[in-house]
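Novice: I'll drop the sequence and a predicted model, then ask my questions.
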Amino acid sequence: MTVSRPEISAKCADLVTAARDLVPEIAAAVPSYRGARDLPVSVIAAMKEAGLHKAYMPSRYGGYELDWGAHYYISREIAQACGSAGWIAGLVFTHVMCIGRFPEKAQDAFFTASPDGILATASAGSGVLERVPGGMQLSGRWGWASGVRHAGGLMVIAKEGDGPLFTHFCLLLPGEYTIEDTWDSAGLHATGSHHVKIVNQFIPDERLVERDVYLAPNPPGSEIHSSYVYRLRPAPLQKSYFMGPLLGTAKGALNATIEQTAKRRGQIVGERVAVQTPVQVNLGVATAEIDAATLVFDEYVRRLHAWGLSGNDIAPDDLLWGKRNVTFASRMCLSAADRLSAGLGAGGQLQSNPVPRLYTDCRSITTHVELHWDHSMAPTGMLALGLPTGDPLIDRETTDPKVERVIIGTQI
C-alpha cells in the first residue's frame, strides 16, 4: 500500500530521490562504524554531496530555502539505513533555519565561516552571560549537541541575571567552543551528541538574540528572506524533527524483517518460517502501525505548511493536535519496530542484524522530551475538562511573548 502525502516541490522531490539513492551506500557502510560515536566523514560528505543539508539554507547563502516538510521526507528515507544518519538529516541539517532568525550581520558571519551551513545546537545545560562593551561574555557547559563535530557553528541558550529561565540564544563560530567526547549511547550511537564547553568567550551583540524575540513570530532576521520558514514561531515545528527518523527506522526494520523472514528456516527441522500464521500476522500489524503513523505525520506536515502560508500564528487546535498525535504516532513506530525485532527470535538480536539496531534507534528517539507521553497527552484532557493547560496559545489567553509561560510549552 502506498500512503498518500502532501504535494511537494520539484526540488524537494529531487532531494528525496537523492536520499533514497543513498540508502544502499549508507547501509553498506554501517558495519564499519558500529559503536562509533560520530558518523564517518564519508557519510556526512555523501549527504552533503546530495545537497541534503541545503533544504532550509537561505537562498541568498546558496541554499534551497524549501517549504517546511522537506526534512521529514528526506530523513525518513535516510533513516531506513541508519537511525543516526537519519537523525543528522532530519534534525541537525534542519538547524540552519535557526540562523535566519539572527540579525543579518550574524547570518553573514556564520555563512562566511561555515558555507556548508551545518549548525549544532545545545539547550540541555547552563550558561551564564555577563554584559561587556559591544556584547556579552559567555561561560557554560551543555550536552546533547548532536552532530557538533561535523558542524560549522553552535547555538546555545544562556542566562543573564538571576531569573529562572534562560534569556538569550547565542551563536558561536568555529574556535569559540570546545567539544568534549562524552557521547556513549546504545541508540543513535553515531549522532555525536557530545557536550560542549565555553569559557569566557566574547559574543558580539549581533550574535545574541533575546529569548522572547527569537521564540516569537517574525524575528528581525527573517526580514531579509522570502520563505515563511524563518518567520514562524519555532516551538511547534520541533516535534516534526523526529517524524522522519521515527518512520524511517521502523520502515527499515520492516523491510529487513521481510527480507530475512522470506529466507528463514527453522533451526531444528528446517521448516519455512514464512508460512507460519503468527509470523504473517506480526508483519501485517507492523505494516498497519507504520501506515497509521505515516498518515499522522503527513497530516502534521500539511498543517504546518498551511500555517506557514497563512501568515498567521498557529491555530490552538493545530498546536494541540500536534502535541497529542505526533507523540501517539511515535509510539506506533516504536511498537512496530519492537514487534519486528522480537519476532526474529534470538538470531535477530545479533549485533550484525540491522533490525534490533533500528529498533534501538527508534526507541531512543521516542525518549526525547518533545515526545514525552504525559506532557503531550495531558493538555487535551485538561482542555476537555475545562482546565487551563498553562500554554497561552492553547488556552486562547494571549500571544504576548512577555507573558509568563510553562517551561516546556508553546514557546519554550
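Specialist: Thanks, I have the structure now.
Novice: Please make it C-alpha for all contacts and neighbour counts, starting now.
Specialist: OK.
Novice: Distance check, the residue sitting furthest away from the middle of the chain against residue 277.
Specialist: Most distant residue from the mean C-alpha position of the chain: residue 269, 45.8 Å away (Cα atoms, centre = their mean). Distance, residue 269 to residue 277, using Cα to Cα, to the nearest Å: 18 Å.
Novice: ok, the residue nearest to residue 79 when sequence neighbours are not counted - contacts?
Specialist: In this structure, residue 79 finds its nearest non-sequential neighbour in residue 86, 4.0 Å apart by Cα to Cα, 6 or more residues apart in numbering. Residue 86 is in contact with 75-80, 244-245, 248, counting by Cα atoms under 8 Å, 6 or more residues apart in numbering.
Novice: Got another one to weigh against that:
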Amino acid sequence: MTDEVLERVRDLLPAIAGRNPVAEEDRRLPAETVADLVSVGAFRMLQPKRYGGLESDPVRFYEVVREVSTVCGSSGWVLSILGVHPWHVGLFPREAQDEVWAGGPDVLICSSYAPIGRLTAVEGGYLLSGRWSFASGCDHASWALLGGLVVGDEGRPVDFLSVLVPRADFQVLDVWDPVGLRGTGSNDIVVDKAFVPAHRIVRNYDVSQLRAPGRAVNPGPLFALPFGAVFTTAVAAPVVGVVSGCYETYVAAMRDRVRLSLGGGRFVEDQGAQVAVARAASEIDAAVLQLDRNMADLYDHAVRDAEIPMELRLRARRDQVRATERALAAIDLLFQSAGGNSLRRGNPIERAWRDAHAGSMHVANDAQRALALYGKGAFSLPVEDTLV
C-alpha cells in the first residue's frame, strides 16, 4: 500500500501544481489539494494501524513528501508537517488516541510545539492558555498539538509538555502573510483556559527517552524511533523536494535558452552554467542520500528491537540540517545562474527560492544548534536536547 501512495500521489501532481497561484493568493492550501492528499492516504502513512494508518517505513513517507514538494512547496510542507503528527499522537496514552480517531482515520492534526502555553494543574488535568504561531495547515485541522510548560510556585518552569487540543478549544487567527511557503496557512492559534485531561498530555522528556506511553498500544518499530529524528526530517524533506523540483525545471527550461548579452550563444554551452548545474545536482543528491540513509538505519535498529545509539541520533540531526544547507546552496546556484529571469514573480525558480529559504527558517533547521550537539557527542560531552 505504501508504494501505491507514491504512485497515486504522482497522478495528483499536475492538479496540485495548477493550484499554486491559488495557494499563494489565499495563503493556505486549497481544500481540493488537501482532499486529494487525504484520498490517497498520504497523511496516514505514519499513523498507527490500529486507527486505520499504514505504519509505513518512514523513508517512504519522506519520499512522498519530496515528490509533492517538487511541484508545490506549500503542499509538500503541509503534507510533511500534518503527516508526521499521527505518529506523534501514537505516542500519547490510548485514551487520547481513541478520542482523536473516534470519527475515522482521516483526521488532520496541526501543531505549534514552542512551549508558549501555560498549564495550571487542576483536578484530572490542566487548564491551558496561550497563543502559538506558525501552525501550518491549521485551517484544515480538527486537533492541535501544542507546546506548554508547567510553572512552579516560584514562577520557574518545572516541566515541558506536549498537549492535544480539539478544534472546539482553539481559535485560528489569520495572520500568515510571508514571502515564502505562502500557501501553508501557518497562522496563529489561541487557547483560553481550556481544560486538558491528563491523558491528552505527554512529557517531552519521556518522548525523547523513548518512554512514551503510547508504545503500550503501538508496539511496532515505527513508534520506537526518536522524535528528534522523525519530526526534524519532516522539516528538511520539503525543502530538499522543492529544490529538487526546481533543478529539473531549470535544466529543462535552459536547454533552449539563448543569451541576449555577454556575446550571445546558447546558455547550455556556457561552462559556468554547466558547473552550476553539476554543483547543484551534487548538493541535492547528497542531501537525499544522507537523509534516507540515516532514517533507514534508525528504522533498522527499531525493527531489530536494538538500542538506537546516541551517535546515530546525533548523526541524523547533523545530516538533517546539512540537507537543508545543501538544498539552499543548490537553489542559490540555480537562482544566480538563471540571470534576470529568475527575478520575475511567479516563475518556478523564484517561487522555489522563496519557499526553500522560508522552510530553512524553522527552528529544527537551525544548523548551528544541531551541529554543536553533534560536536559535543564527538567530544564525549553530555548531550541534553529533546530534538535528538
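Specialist: Ah, there it is. Just so it is clear, the model here is predicted, and its values are computed rather than measured.
Novice: Secondary structure element holding residue 185 of structure 1?
Specialist: Using DSSP states H and E, no element contains residue 185 of structure 1; it sits outside every helix and strand.
Novice: Alignment lookup: it to structure 2.
Specialist: Mapped onto structure 2 by TM-score structural alignment, residue 185 of structure 1 lines up with residue 178.
Novice: and what of residue 336 of structure 1?
Specialist: Taking TM-score structural alignment as the criterion, the aligned counterpart of residue 336 of structure 1 in structure 2 is residue 330.
Novice: tally of neighbours for residue 339 of structure 1?
Specialist: Other residues lying near residue 339 of structure 1 total 17 when counted by other Cα atoms under 10 Å.
Novice: typo on my end, it should be residue 162 of structure 1
Specialist: Other residues close to residue 162 of structure 1 by other Cα under 10 Å number 8.
Novice: And for residue 345 of structure 1?
Specialist: For residue 345 of structure 1, using other Cα under 10 Å, the count is 10.
Novice: Next one: it from residue 356 of structure 1, what distance?
Specialist: Distance from residue 345 of structure 1 to residue 356 of structure 1, by Cα to Cα: 11 Å.
Novice: just checking, what packs against the helix or strand residue 278 of structure 1 falls within?
Specialist: Per DSSP H and E, residue 278 of structure 1 falls inside helix 277-310. Judged by 3 or more Cα pairs under 8 Å, 6 or more residues apart in numbering; DSSP states H and E, helix 277-310 of structure 1 is in contact with helix 243-263, helix 316-343.
Novice: May I see those organised as JSON lines, with distance to residue 131 of structure 1 added?
Specialist: Below are those laid out as JSON lines (distance: least, Cα to Cα, whole Å):
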{"stretch": "helix 243-263", "distance to residue 131 of structure 1": "39"}
{"stretch": "helix 316-343", "distance to residue 131 of structure 1": "36"}
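Novice: so which of these is the most packed in?
Specialist: The highest mean neighbour count among those, using mean count of other Cα atoms under 10 Å, belongs to helix 243-263: a mean of 24.
Novice: My reading is that the residue nearest to residue 79 of structure 1 lies in a helix. Confirm?
Specialist: Yes: the assignment for residue 86 of structure 1, made by DSSP: H, G, I helix; E, B strand; the rest coil, places it in a helix.
Novice: So what does it match up with in structure 2?
Specialist: So residue 86 of structure 1 corresponds to residue 76, using TM-score structural alignment.
Novice: Same question for residue 210 of structure 1.
Specialist: Per TM-score structural alignment, the equivalent position to residue 210 of structure 1 in structure 2 is residue 203.
Novice: isn't its match right up against residue 164?
Specialist: No: the pair residue 203 of structure 2 / residue 164 is not scored as a contact, 12.0 Å apart, by Cα atoms under 8 Å.
Novice: Looking at the two, which is more packed in?
Specialist: Higher neighbour count among residue 203 of structure 2 and residue 164: residue 164, with 24 against 18, using other Cα under 10 Å.
Novice: Once you drop chain neighbours, what's closest to the more buried one?
Specialist: In this structure, residue 164 of structure 2 finds its nearest non-sequential neighbour in residue 145, 4.8 Å apart by Cα to Cα, 6+ apart.
Novice: With residue 323 of structure 1 instead?
Specialist: Here the residue nearest residue 323 of structure 1, using Cα to Cα, 6+ apart, is residue 376, at 5.0 Å.
Novice: Quick check: the gap between whatever residue of structure 2 lines up with that neighbour and residue 383 of structure 2.
Specialist: Mapped onto structure 2 by TM-score structural alignment, residue 376 of structure 1 lines up with residue 370. The gap separating residue 370 of structure 2 from residue 383 of structure 2 is 11 Å, by Cα to Cα.
Novice: who's more crowded, those two?
Specialist: More crowded of residue 370 of structure 2 and residue 383, by other Cα under 10 Å: residue 370, with 25 against 15.
Novice: The host helix or strand of that one: which residues count as buried?
Specialist: Assessed by DSSP H and E, residue 370 of structure 2 sits inside helix 367-378. Neighbour-count burial for helix 367-378 of structure 2 flags 367, 370-371, 373-374, 377 (criterion: 16 or more other Cα atoms under 10 Å).
Novice: Would you mind checking which of those is nearest to residue 314 of structure 2?
Specialist: Among the buried residues of helix 367-378 of structure 2, residue 374 lies closest to residue 314 of structure 2 (Cα to Cα), at 5.3 Å.
Novice: Tell me the spacing between the spatially closest residue to that closest one that is not a sequence neighbour and residue 383 of structure 2.
Specialist: Of all residues not flanking residue 374 of structure 2 in the chain, residue 314 sits nearest, at 5.3 Å (Cα to Cα, 6+ apart). Distance of residue 314 of structure 2 to residue 383 of structure 2, computed by Cα to Cα: 9 Å.
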